[in-house]
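In: please find the sequence and the predicted model below.
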Amino acid sequence: MTVISLKSTQVGEGLVLPYAEAGYPDGTPVVFVHGLADSWWSFEPLLRRLPASLHGYAFSQRGHGDADRPEDGYTPDDLASDLVAFLDALGIGRALLVGSSTGGVQARIVAGSHPDRISGLVLAGVPATLADKPAVAGIQQSLAGFSDTVPREFVEDLMSGAVAGGVARGLMETMIDESLKVPARVWRQTLQGLLEADLPATLAGILVPTLLIWGDRDAFLPRGDQQAVLDAVHGASLLVYEGAGHAVHWEQPERVVADIAEFAARIATPGAR
């Protein structure tokens, strides 16, 4: 298993983000971007399985995990700016981005706006849009009734719906605890930012090689969302994980790491796309 180092860095003025780093120094830089209410821990199963060809970084976004919690700045564009600042702070000139769930929104914004900094894009269980998802409207309504903290029962229900099975209990408990660190206001502001943004527009202009990973038992995102991304991003390809739910990287980390490594090797070869 690969050794994981825990560090932190300052991005912008007064915003400190913790991150985990793993892999070999000469490996292809891979930056993992988590979704709403997760943290860098979401990618711990991947980081400890990285092959020698990859060097991974996973950070906790503002308001999440043990990161600083400013009063505002939770729109997709804000979080995308933080992602670029993270690359700058660590001196990562060019990286492969791996976004899971809603973290794929800011990842694709950066891929579209900074193609010189991004070698490729992997979107794992990422929505094309959230406007047509009844479950999201229900989550937003529930969040409106919470004060300072989000109830554990609410988080447990969400987490159970994110997987189809086969996740270690220790990982699930860790992710529940990490989500409980996120203030209710951050949940609300982040979700509101996603709902107010024109998410289909964030798919325009992506010219970097793009790989989609989706579990066919995803309870949140239908197959049609993946098709919408395929139609919008020229040359994108899709890997369907049979029997996996929304959080495919929790359920099948070995396969996800292998597919990321294969994708990174393929795009590193001139003309591979």
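Out: Received, thanks.
In: for the rest of this, base every contact and every neighbour count on C-alpha atoms.
Out: Will do.
In: how far off centre is stretch 26-41?
Out: 6 Å (C-alpha atoms, centre = their mean, to the nearest Å).
In: so after the helix or strand where Leu194 lies, what's the next helix or strand?
Out: Under the criterion of DSSP states H and E, Leu194 resides in helix 184-196. Next along the chain after helix 184-196, taking DSSP H and E as the criterion, comes strand 210-215.
In: flag every buried residue along the helix holding Leu194.
Out: Neighbour-count burial for helix 184-196, counted by 16 or more other C-alpha atoms under 10 Å, picks out Ala184, Arg185, Val186, Trp187, Arg188, Gln189, Thr190, Leu191, Gly193, Leu194, Leu195.
In: what's in contact with it?
Out: 36-37, 63, 72, 74-76, 130-131, 140, 143-144, 146-150 (C-alpha atoms under 8 Å, 6 or more residues apart in numbering).
In: try it against this one:
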Amino acid sequence: MEAEVRNLRLRTGITVPCLVQGDTGARPVLLLHAWGESRRSFDRLVPRLTGFRVYAPDLRGQGDAEKPVDGYSLAEQAEDAAAILQALRVPRAFVVGSSSGGYVAQQLAADHPGRVAALVLVGSPLTLRGRPAFADDVDGLSDPVPEDWVRNLLSWFPLRHEVPAEFLEDRVRDGVRMPAHAWKSILNGLCTAAPPTETGTISAPTLILWGGEDDLLPRRDQEHLAARTAGLLKVYPDVAHLVLWEVPDQVAADTTAFLDSLN
């Protein structure tokens, strides 16, 4: 089936675009992108998820979604994700979250367990409490967000594998299109939230994909995440934090094998 982009009006009061691709009767997969990105960060993954009906929205404040001044707490971001499924008339889906998108996915699974058939967490945190080293830079942002600032932020996340230049440039475009208030509010919502595995129970089958050279998320946290979700942890030894960017082939293969194993 050809891909289409639908504009969804959510019960939470905003409109977001959502890429839809795959056969109508195929198993649904919801893709949740990371802070500062858009649905296009999944451009190299979606074609590899054959046999699924893929839904990839732009989340509040990012991409082509509406960018209101509020609604960016972790709980509200998870409510947006639940509202996206409702607007799509998808009662239950597999959910794949990349980086902080996996944090939103965890909150969705804790708050709406009936919506989540399984989780795949790709370079995703156990907790984001506290302030990352680049938070002061984010606090100092004003509009328009400078391209050089976005490039500098991306340099905080080293790559161990070659990533196509056009893909990287597209991530820069994602960042420049976000207003400063969205950069700040989304990060604040993530960093001030209690971890979903502490405030709720995640019962959905879970696969955790983590790069062994990730300098942002320690292995012990990934092991705790696996224990708290009764999940399976798979380590990619030569991959850093941006697992989705570096090895989309492996992510697609492992995601497909995991989800197929649940049938």
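Out: That came through, no problem. Just so you know, these numbers come straight off a predicted model, no measurement behind them.
In: report the TM-score for the pair.
Out: The TM-score (TM-score structural alignment, normalised by the length of structure 2) is 0.94; 262 aligned residues with a C-alpha RMSD of 1.7 Å.
In: quick revisit: just the buried ones from the contacts of helix 184-196 of structure 1?
Out: By 16+ other C-alpha under 10 Å, these give Leu36, Ala37, Gly63, Tyr74, Thr75, Pro76, Leu130, Leu143, Val150 as buried.
In: show me what the third one lines up with in structure 2.
Out: In structure 2, the residue paired with Gly63 of structure 1 according to TM-score structural alignment is Gly61.
In: quick one: its match and Trp183 of structure 2, what's the gap?
Out: Relative to Trp183 of structure 2, Gly61 of structure 2 is positioned 8 Å away (C-alpha to C-alpha, to the nearest Å).
In: all strands for the stretch 101-250 of structure 2, in order.
Out: Along the stretch 101-250 of structure 2, counting by DSSP state E, counting those that start in this stretch, strands occupy 116-122, 206-211, 232-236.
In: what are the contacting residues of the last one?
Out: Yep, that's strand 232-236 of structure 2 we're talking about. Thr206, Leu207, Ile208, Leu209, Trp210, Gly211, Gly212, Gln222, Glu223, Ala226.
In: again, but for stretch 65-72 of structure 1
Out: Against stretch 65-72 of structure 1 from outside (C-alpha under 8 Å, 6+ apart): 15-18, 37-40, 60-63, 178-179, 181-182, 189.
In: ok, now with 7 Å
Out: 15-18, 38-39, 60-63, 178, 181-182 (C-alpha atoms under 7 Å, 6 or more residues apart in numbering).
In: same check, this time on stretch 122-133 of structure 2
Out: Contacts of stretch 122-133 of structure 2 (C-alpha under 7 Å, 6+ apart): 97-100, 102-103, 190-193, 195, 208-211, 217, 221-222, 225, 241-244.
In: now those: which count as buried?
Out: 97-100, 102-103, 190-191, 193, 195, 208-211, 217, 222, 225, 241-244.
In: would you list the strands of the stretch 101-250 of structure 2 in a markdown table and tack on distance to Val46 of structure 2?
Out: Below are those laid out as a markdown table (distance: least, C-alpha to C-alpha, whole Å):
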| stretch | distance to Val46 of structure 2 |
| --- | --- |
| strand 116-122 | 14 |
| strand 206-211 | 17 |
| strand 232-236 | 20 |
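In: my guess is Ser179 of structure 1 contacts Ala37. True?
Out: Yes. At 4.9 Å, Ser179 of structure 1 counts as touching Ala37 under the criterion of C-alpha atoms under 7 Å.
In: and Leu90 of structure 1, what's its match in structure 2?
Out: For Leu90 of structure 1, the residue aligned by TM-score structural alignment is Leu88.
In: for the nearest residue to that match once chain neighbours are set aside, list the residues it contacts.
Out: Nearest non-adjacent residue to Leu88 of structure 2, counting by C-alpha to C-alpha, 6 or more residues apart in numbering: Leu8, 7.7 Å away. Neighbour list for Leu8 of structure 2: Thr15, Val16, Pro17, Ala87 [criterion: C-alpha under 7 Å, 6+ apart].
In: redo that, cut-off 6 Å
Out: Thr15, Val16, Pro17 (C-alpha atoms under 6 Å, 6 or more residues apart in numbering).
In: on that earlier part again, between the contacts of stretch 65-72 of structure 1, which has the most around it?
Out: The residue in the contacts of stretch 65-72 of structure 1 with the most neighbours, by other C-alpha atoms under 10 Å, is Gln61 (31 neighbours).
In: how much space separates it from Gly224 of structure 1?
Out: Counting by C-alpha to C-alpha - Gln61 of structure 1 and Gly224 of structure 1 are separated by 28 Å.
In: ditto for Ala22 of structure 1
Out: Distance from Ala22 of structure 1 to Gly224 of structure 1, by C-alpha to C-alpha: 34 Å.
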